[in-house]
Structures are given as C-alpha cells and as structure tokens.
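Chemist: sequence unknown, structure follows:
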C-alpha cells in the first residue's frame, strides 16, 4: 500500500509564506510606544513639563528642598540655624538646574536604590557639600515618608498642568464655540427633536447652549482645591515628636503645604486621601462628555450640509474618493475624549480607596494622569482647529426651513388655545385639528395660510400667524444666544 500523502499545511506549496525580513529594533531606537509621545506629541508636549516622570522628579526635588528650607527657617530642631540667602538660593538652584543631565544622574542613583524617592534624597545630598551644608545632610527628607513627598509633588504637578495647559486649551476651544454662537445668533435653523423636524431655533442659540454648559464646568474646575499633607508614615507625626517634642508639628505642616500653594489636609493615613483628585477628574470628565456631545452634533450638522468644511490646501480627504472633505477633527476629538474619560473615571474610582493605612494602587495609577489629560488636550486642539475650518451653509438651512412649514402647527394651535380662553368662538380642539392637518403630511406656506385664514381668529392674532414663517418662528433664540 503506498504511503499516504503528507498533510498539507494551511498554506499550499505554491503560496508559502515569505521569510520575515531582518528588521532593525525600533525599541532600541527609542521609538515611542504610545501616540501621545509619537504622532500627537506636538499637541500635548506642554504637559511633559508637569506630568512626565522627569517633571515628577523635579517636583520631588522642589518639595524636598522647600521642606529643608522650611525646617531651617522655623528652627524646629535643636541647634538648627536659619540658612543664609545664598544657601537658600543654592538649594533652589538644584531644582531650577534639573535637566537632561540631572535626569540621567537620578536614574543611575535609582538603579542602585531601586526606590525613586530615596534616589531624590541622595541626589540632593550629593550637592550639599558644595553649598557648605554637608553637615545638614540628615535634614534632607527629615521625618518624611515617601508619600509625604509624592502627594505634594503630584498636587503641584497636576495643579500646574491644569492651570497652565489644560485650562488654556479648554478656554481656546470654548472660545471658538462662543465666536460661532455670536456670529450665528440670528441664523434660523430647523430643530430636530428625536431626529424629526421641530420648532425652529437659531444656530447660534444651539451653540450657545454648549458654551453655557462648558463654561459652567470650567468655573468649577477653576475653583478646584489641590490638597496636600506632610505628617509622617501613618499621619500621626510620631517621628517628628520623637525628635522635637516641643515643636508645633501640625502648624509646621500646615504652613509648609500652604507655602507650596496647596490646601492643607489635616487628617490622613500614610497617604493623602486623593479625594480632591477624584473631584477634579470627575469635573474634567464631565466637561469632556459635554464637548463630546457637541462634536457629535457638529458632525451631524456637517453630514446634512448645515456646515461646509473649508478644504485645507494639500490635504487628502480620502485615499480613493477625491471629493471627500471628512470631519476628521471632530471624529478624532470624540475618540480622544472617550479615551481620556476611560482613564479619568478609572483614576477617580481607584484613588479614593486604600487598604488600611496604605496600599500601592495609587502609585502606578497616578503615573497615568498625564495620559488622561493628554487625550483631553489633544481633543481640545482638534476641536479648536476643526471649528476654524467650518463655514455656515445658510442656503441649506433656509431650504430646510422652507420645506417644513408644518412646524408652525405648534404656533397655530397655541394661538387657538389663547383665543379660546379669551372667549373667541370656533376654537374647539385646536391640537387635534392641527394634528390632522400636519401629522405625517408636508404642508407648504400656502396651505398653512389657507388653514389660518379659515379659523375665524381675531384680526391681530390672525395677522401674527399669517406673517409667520418657519424662519421667523424662532422666539427669543437670538437674544438668548447673545445673552451668553
């Protein structure tokens, strides 16, 4: 019996896979893993000054140096004298001079200590001799647990990132909405409740609704408190009192935290409770969600022609369809707002819990704060750019209104109700009569005016309705838009 044929591989002999080419290591070349440090770096780069690992270490240096100076100025320990102005300046120069060489040196120290905050302590200690402060090396990180330094460093970094980067980007984006709300305040537009033609409004008024909502969230974020603590391993000042029992350590702690521009948290475990972070991230996430809704609305208005997109010279909308100008700015913003909120929601849920007096879940979580805000900043950048590439297509809005005279049914039946209350005869069942005329039917101007003329309204009421058009049936929309 002949041998059975060998089983065929999934690929036939004639279509064997080509051997994988030898490839250079992109990892060894330092290529970024994520898009925020790669493709989108330019839009989010300012956050690196506040929320990168290097920025965190610079803030740690800042907190350690200021604690050293604070203890010296208050002379809380026996034999501890105040520093000279030159020595204080020299200490602060450790922070201001921290750059790429310092980052590399700190990494070398941490490779030995396998502890990031301890590496910061040693980094400062190396420089004290040159300042004539070698004998005060034990004062660096005095009575501190790592979280005393970390919570203050994160608070400073998050505060500066929000105030210096996120808020300006948010205001710029909302500013473009405000400009459109003002310029389009009087441009009539057909509303669509449940996606169906409804009582007209103005384009500016609908944009102004988002402006009002977003600015309310910005006001909340601008009032945000950034809390900090420095009270030892379990928040009891035990080590502090052991070394200097006569010092008012809560007062020393309070004045130091406030010196950093933060709000003092007087009662904690080993960690600052992070409630303020959860509050902040919830507010930013809510802002993101409102903006996401705006992007969806604008995308939809573009799709029905209410906005024309201004082509960017040299840009390609589709690789195969030359006519396309895609609303990519708003689509990109939607996706990045969703990514931002996924992280912000996770941070807010994770950071408010800690097992007993401390666990380490907050440590790795907080390293993603910059990523969470980065996706939001990227979205804000796209909204700002996208808004500047829109032009209102007024003829399309006008045509849409003129094709939907049935939306005046609301006005007619409401006037009939008012006439009935005033005692005018023949105004029975106004809603049902307009429902019969308009529901599921297209009604043009002539038919609507014919209906109004046959109602027997008082002259002034009839004149008001006869003059009404879908484009003029916008109530106080223009005034409301300008009011914002």
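Modeler: Perfect, thanks for sending it. Being a predicted model, the structure only gives us computed values, none of them experimental.

Chemist: From here on, just use CA atoms for contacts and neighbour counts.
Modeler: Noted.

Chemist: Where do the strands of the stretch 351-484 of the chain begin and end?
Modeler: 390-392 (DSSP state E, counting those that start in this stretch).

Chemist: actually the chain, not the one I wrote
Modeler: In the chain, the strands defined using DSSP state E lie at 188-193, 196-202, 227-228, 263-264, 307-309, 390-392.

Chemist: how about these in CSV, adding mean neighbour count and distance to residue 451?
Modeler: Below are the strands of the chain laid out as CSV (neighbours: other CA atoms under 10 Å; distance: least, CA to CA, whole Å):
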stretch, mean neighbour count, distance to residue 451
strand 188-193, 20, 22
strand 196-202, 20, 19
strand 227-228, 29, 66
strand 263-264, 20, 67
strand 307-309, 19, 34
strand 390-392, 17, 34
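
Chemist: Indicate which one of the ones you listed is closest to residue 90.
Modeler: The minimum distance between residue 90 and the strands of the chain falls on strand 227-228, with 25.5 Å, by CA to CA.

Chemist: To residue 105, which of the strands of the chain lies closest?
Modeler: Of all the strands of the chain, strand 227-228 comes closest under CA to CA, at 28.0 Å.

Chemist: hey, where'd the helices end up in the stretch 351-484 of the chain?
Modeler: 361-366, 369-387, 394-402, 409-421, 430-438, 445-453, 459-467, 477-483 (DSSP state H, counting those that start in this stretch).

Chemist: returning to what we had before: let me have the strands of the chain in CSV, extended by distance to residue 252.
Modeler: Putting the strands of the chain into CSV (distance: least, CA to CA, whole Å) gives the following:
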stretch, distance to residue 252
strand 188-193, 59
strand 196-202, 58
strand 227-228, 13
strand 263-264, 11
strand 307-309, 59
strand 390-392, 56
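
Chemist: So which of these is nearest residue 478?
Modeler: strand 196-202 (6.5 Å).

Chemist: by contact count, what packs against the closest one?
Modeler: strand 188-193, helix 477-483 (3 or more CA pairs under 8 Å, 6 or more residues apart in numbering; DSSP states H and E).

Chemist: need the contact list for residue 372.
Modeler: Contact analysis of residue 372 by CA atoms under 8 Å, 6 or more residues apart in numbering lists 339, 340, 341, 343, 344.

Chemist: just residue 437 next, same as before
Modeler: residue 443.

Chemist: Against that first model, consider the following:
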C-alpha cells in the first residue's frame, strides 16, 4: 500500500496533512536524519577550527562542499542512510557511514575518522532534536500564534464599544464590553508567550557519559568543555547543558512543553467561550455556499471550527503532559525511553497548529448580532443594582445593599421603570436621583 492522506493512520498525516505539511521539514524521519547530518558536518568543521594537529592542513575552502552535504540533502540521501541502517541497526552510525562515503567522493579519505570523533549518538540526537524544535518554533509556531494574537487584538478594537451582559456562575452579572473580554485572551497568551520565550533550547554535548572522556584521553591539553560550549552555543545557536549524563536532562524541554500546554489551555478557554456566545445567539456565522451544517437539520450552522480546535488542543496537551512528565526521568546515566518519545514531539505541535488555524477560521466567520447583546442587557436591569447601592454607600445611605436586595430578589420583572420607581422612594437629594437614573445596563461597563 502506498501511503496517502486517505490511508494514513494518524489524522495529522491524513485528513489534516495539508494544514501542517510544512512541519515535515522539522519532525519527519527524513528531517531528523538531515539535522543529524548537519550536526556531524558542523562538528567536523569545528574540530578543524580548533585545530587538532591531524586537521591543521585541512583546506577550509572545502567547508563549503561539506556544508552542501546537508544543505542539498535530498530524499534519496535519506533512503541511502536508511539502507545503511538496515545493516548497522543503528541510526546515528548509519549517518556517520553515509558522511564517510561523501568524504570518499571528495577525496578526503584521510580525515574520515574525525567524523563523529569522541562522540556518542546522544551528542548528535540531543543537539539535532532541540535544533529542529527551535527552527519549527521560530518558523512555524510563532507566526501562527502571532497571527492569532493580531486577529484577537483586531476584534478587541472593533468591538471595544459593544456593551454586553457578563455571566458569572452562568448568571447575569455586572455588564462588561465585548472588546475587553477578547483582550483578556490577548493578554493571557502574550504573558505566557513571554515566559515561553525565556526557556532555552538546551542541548547536551559531552561524550558517552557527559565528561568528554574520549576527547580528554586523546587530547588531554585541550579545553573540551569550552569547545563543547562554543560549538553548541555559537555554532548551533542552542544552550549548552553541563554537566549531564549520557543524555540531556530535558528539564528545559519539559518547561517548554508545559508552556505550550498553558497557551493551548488558554485557547481552549477561548474556544469554549466563543462557542457559548454562538449558542447564546451573540454571534451568527458566515455561511459558505454549498456548506452543510448538519446532515439532518438544514437550518444549522455548527461552530465546528471551535470544536475542532478544542478537540485537537486536548490531544496536543495530553501528549505535552506525557512528554514533560517522562523526559526528565532516566534510569541512572541513561535509558532509551527518551529516544522513543522524542520521535513524537512533532505530533502535539501538529495538533496545536491545526487548532490555531481552526480557531482563526472560526473567528473569521463571526458576525456580531447586536440585537442579541442589547436584548440581554434590557432583560437584566437588575445588574444596575450594584451601581445604585455603591453610590448610596458613598452617600452614607443606611443599609443600601439590603434595600437593593429586597428589590432585585423579587419574582416580579425588574426593568427601567421599576428601577426608576425605586429610586424615587429614596431619601436622597434630587441630583443624586438623577445620577442613579442615568445608570443603565448599557453604560455600566467600568473602564
């Protein structure tokens, strides 16, 4: 069976592939292999630049040809590496042998043993994975989340003067403004994004158990810790974790996944609120010609984009939760469980990107139903009671809360007329009564 979007097991590689196809350049098997090749090549170049005695005569003009090995990396190259792996049964060793083949073609046979010199496979994996994640975060995730922030900010400005009845505990509460309620989500996402951007993309680089044992025994006078830090931070643009065991301890990676999870949770909150507003008829949705809302009920236009987003975010968060809980734990100096789960980090990122795009699509369909906002406010004049009793407190009126409670907790309808009649019974000066009568559910919206 040839793999297609119709027979893929995972929906992110099937139904939703067109929404996250660009993630394949960072999290596919081919992408991981390419990043490994890049690390190996850049490491060899860094050794030449120390330089080690045996590499002092290496022509730096050849660096360009070496970098082309990963810059011009093709699917055929990945297939060749997988063929080698079928013999070695070791994925990183297969990369080393592949690069050695390339060295033969470049007439660099005498330098081949400095490929992967002194390293363990985790020096390659624990730099390749965070580098691919960093690139995907900067090139794919950040543009998407910033587009969502800008869309919400635009709606917040557009709806800044739209008064609406707030609902606390699902019941009518002091009025607010729709634009302000949207801005709450903008600020929440921005604050968490700020925290997320402070988490470094950390990488381990130090040999079999993190101590540069092999490097030290071969070249005892070199400062290998300084070399490792320079390579990871200045060449690769990551943060060097030291000391470590054979693997990166993943504490920063766990924090990163927790940060993404918190942002996802905020978007779930947004999705559910907008879904509720649609059910309250505060919003109608743009109708696309030919689109079916329900297979049985022709009148329906379902809020499917927000539901799709919520479902995908739930899947993403479940995986982020496992990743952040599992990765920092390794038996003694290492076990292979981290290698297994790290191959899946693109999955929650995929579900997250799908969700953000779905939320964006849903927001783009919203049509403000001003009549519903106005009716809800008119039907709930009782919310003006808080304002009235607060002004009466200011004026030292006796027991204002109790007086308003008696008015607003009756079963009779509270409207503008009954509020005005109540105000007329108060023993306060006329200008205070006028001040109280000027309060409406539409204008009692705070700052």
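Modeler: Arrived safely, thanks for sending. Bear in mind the structure is a predicted one, so any value in this text is a computation, not a measurement.

Chemist: want to try CSV for the contacts of residue 372 of structure 1, with distance to residue 274 of structure 1 and neighbour count as columns?
Modeler: Shown next, in CSV, are the contacts of residue 372 of structure 1 (distance: CA to CA, whole Å; neighbours: other CA atoms under 10 Å):
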residue, distance to residue 274 of structure 1, neighbour count
339, 22, 18
340, 19, 27
341, 18, 24
343, 15, 20
344, 13, 26
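
Chemist: Can I get these in a markdown table including distance to residue 380 of structure 1?
Modeler: Converted to a markdown table, these look like this (distance: CA to CA, whole Å):
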| residue | distance to residue 380 of structure 1 |
| --- | --- |
| 339 | 13 |
| 340 | 11 |
| 341 | 13 |
| 343 | 17 |
| 344 | 16 |
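
Chemist: between these, which is closest to residue 421 of structure 1?
Modeler: For the contacts of residue 372 of structure 1, the nearest to residue 421 of structure 1 is residue 341 (51.7 Å; CA to CA).

Chemist: Show me which helix runs longest in structure 1.
Modeler: In structure 1, assigned by DSSP state H, the helix with the most residues is helix 275-303.

Chemist: circling back to that earlier point, out of the strands of structure 1, nearest to residue 374 of structure 1?
Modeler: strand 227-228 (22.1 Å).

Chemist: what does that closest one correspond to over in structure 2?
Modeler: Counting by TM-score structural alignment, strand 227-228 of structure 1 pairs with residues 202-203 of structure 2.

Chemist: Mean deviation, the matching stretch versus structure 1?
Modeler: Once fitted to structure 1, stretch 202-203 of structure 2 is off its aligned match by 1.1 Å on average (mean CA distance after the TM-score superposition for structure 1).

Chemist: With stretch 147-156 of structure 2 instead?
Modeler: By mean CA distance after the TM-score superposition for structure 1, the fitted stretch 147-156 of structure 2 averages 1.3 Å away from its aligned residues in structure 1.

Chemist: Would you check the span in structure 1 matched by that stretch?
Modeler: Aligned by TM-score structural alignment, stretch 147-156 of structure 2 falls on residues 172-181 of structure 1.

Chemist: Show residues contacting the match of strand 227-228 of structure 1.
Modeler: With CA under 8 Å, 6+ apart, stretch 202-203 of structure 2 has contacts from 126, 127, 130, 232, 238, 239, 240, 241, 248, 250, 252, 253.

Chemist: per the alignment, the last one corresponds to what in structure 1?
Modeler: Superposed on structure 1 with TM-score structural alignment, residue 253 of structure 2 falls opposite residue 277.

Chemist: Start and end of stretch 293-306 of structure 2, how far apart?
Modeler: The straight-line separation of the ends of stretch 293-306 of structure 2 (CA to CA, to the nearest Å) is 14 Å.

Chemist: ok, for the aligned partner of residue 16 of structure 2 in structure 1, nearest residue in space, not its chain neighbours?
Modeler: Alignment note (TM-score structural alignment): residue 16 of structure 2 maps to residue 40 of structure 1. Among residues not flanking residue 40 of structure 1 along the chain, residue 378 sits closest, at 7.4 Å (CA to CA, 6 or more residues apart in numbering).

Chemist: any idea how far that neighbour lies from residue 311 of structure 1?
Modeler: 21 Å.

Chemist: More neighbours: the two, which one.
Modeler: residue 378 (23 against 14; other CA atoms under 10 Å).

Chemist: aligned partner of the more buried one in structure 2?
Modeler: In structure 2, the residue matched to residue 378 of structure 1 (TM-score structural alignment) is residue 354.

Chemist: picking that back up, count the residues that sit near the match of residue 16 of structure 2.
Modeler: 14.

Chemist: which residues does residue 53 of structure 1 contact?
Modeler: Listed by CA under 8 Å, 6+ apart, the contact partners of residue 53 of structure 1 are residue 367.

Chemist: Tell me which residue of structure 2 matches up with it.
Modeler: Aligned partner of residue 53 of structure 1 by TM-score structural alignment: residue 29.

Chemist: How about residue 330 of structure 1?
Modeler: Alignment note (TM-score structural alignment): residue 330 of structure 1 maps to residue 306 of structure 2.

Chemist: still on that earlier bit, so how far is residue 186 of structure 2 from the match of residue 378 of structure 1?
Modeler: As judged by CA to CA, residue 354 of structure 2 and residue 186 of structure 2 stand 19 Å apart.

Chemist: Also residue 144 of structure 2?
Modeler: Computed as CA to CA, the residue 144 of structure 2 to residue 186 of structure 2 distance reads 14 Å.

Chemist: ok, now residue 265 of structure 2?
Modeler: In this view, residue 265 of structure 2 and residue 186 of structure 2 are 13 Å apart by CA to CA.

Chemist: before we move on, what about residue 53 of structure 2?
Modeler: 56 Å.

Chemist: repeat for residue 314 of structure 2
Modeler: In this view, residue 314 of structure 2 and residue 186 of structure 2 are 20 Å apart by CA to CA.

Chemist: Good, we can wrap up now.
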